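1. model this:
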Amino acid sequence: MIDSTQTMNDAQLRLKALFALKKELGMADTLRFLALVHHNSTDYVEISHQIYAEQQLDEIFTRAKQNWQG
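-> Predicted structure coming up:
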C-alpha cells in the first residue's frame, strides 16, 4: 500500500481510492458505485455542500492546515 505521507500520483490515488471503496462497500457495491459515477454527471459543488454542511469554517481550515504538504 502507499504511504499516506507521500504525495501520490494519479494512478496511486486511483488505486488507494479503489481499495478504500472495496473495504467499505464490498466489491459488488464498489462496482455499482463506479458505474453510477461513470454514467451520471457529478455535481461536486453539491457533494461539497453535503460533506461540509455541519462543519464550521475554522474546523475545515484547521484540518486543511494539518494535512497541507507544501
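
2. only C-alpha atoms for contact and neighbour calcs from this point on.
-> Will do.

3. Name the nearest residue to Leu18, sequence neighbours excluded.
-> In this structure, Leu18 finds its nearest non-sequential neighbour in Thr30, 7.8 Å apart by C-alpha to C-alpha, 6 or more residues apart in numbering.

4. another one to check against the first:
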Amino acid sequence: MKHFMIKQFNGLDYATTQRLHSLGLQVGSEILAVRFYPFHGPVIIQADHQRIGIRYQVFQQLTGGDAS
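-> Alright, predicted model coming up:
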C-alpha cells in the first residue's frame, strides 16, 4: 500500500469529477493505493475509511502520473 495525494481533476469528464467529489475526494486529499490490478486494470484506493475502485487512467490523472 502506498500513499498518494490528489493533485488535480483536470482531464476528467464532468460526471467522473462530480462522483469523486461526492465521495469526498478533493485536491489535496490523501489517498492510499490498496491494490493495482495488472495490465493497467482498476486501482483500489482508500480515502476516509472507504475503498473505491477507479480506472487506472483516472488514478493517473488524479495523482499527476505518479502511479506505482
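
5. Quick TM-score on the pair, please.
-> Superposed pair, TM-score by TM-score structural alignment, normalised by the length of the second structure: 0.24. Supporting alignment: 32 aligned residues with a C-alpha RMSD of 3.6 Å.

6. follow-up on the earlier one: surely the residue nearest to Leu18 of the first structure touches Lys22?
-> Yes: between Thr30 of the first structure and Lys22 there is a contact under C-alpha atoms under 8 Å: 5.7 Å.

7. out of the two, which sits in the busier spot?
-> Counted by other C-alpha atoms under 10 Å, Thr30 of the first structure and Lys22 do not tie: Thr30 has more neighbours, with 18 against 15.

8. Now do that one against Leu15 of the first structure, distance only.
-> As for Thr30 of the first structure, its distance to Leu15 of the first structure is 13 Å (criterion: C-alpha to C-alpha, to the nearest Å).

9. cool, and Arg63 of the first structure?
-> Using C-alpha to C-alpha, Arg63 of the first structure is found at 24 Å from Leu15 of the first structure.

10. And these two? Which one has more around it.
-> Leu15 (13 against 10).

11. Name the SS class of that one, please.
-> Following DSSP: H, G, I helix; E, B strand; the rest coil, we place Leu15 of the first structure in the helix state.

12. Gln60 of the second structure too?
-> When classified by three-state DSSP, Gln60 of the second structure comes out as helix.

13. for Gln46 of the second structure, what are its contacts?
-> Under the criterion of C-alpha atoms under 8 Å, 6 or more residues apart in numbering, the neighbours of Gln46 of the second structure are 31-34, 52.

14. residue ranges for the strands of the second structure, please.
-> Along the second structure, counting by DSSP state E, strands occupy 2-5, 30-36, 43-47, 50-54.
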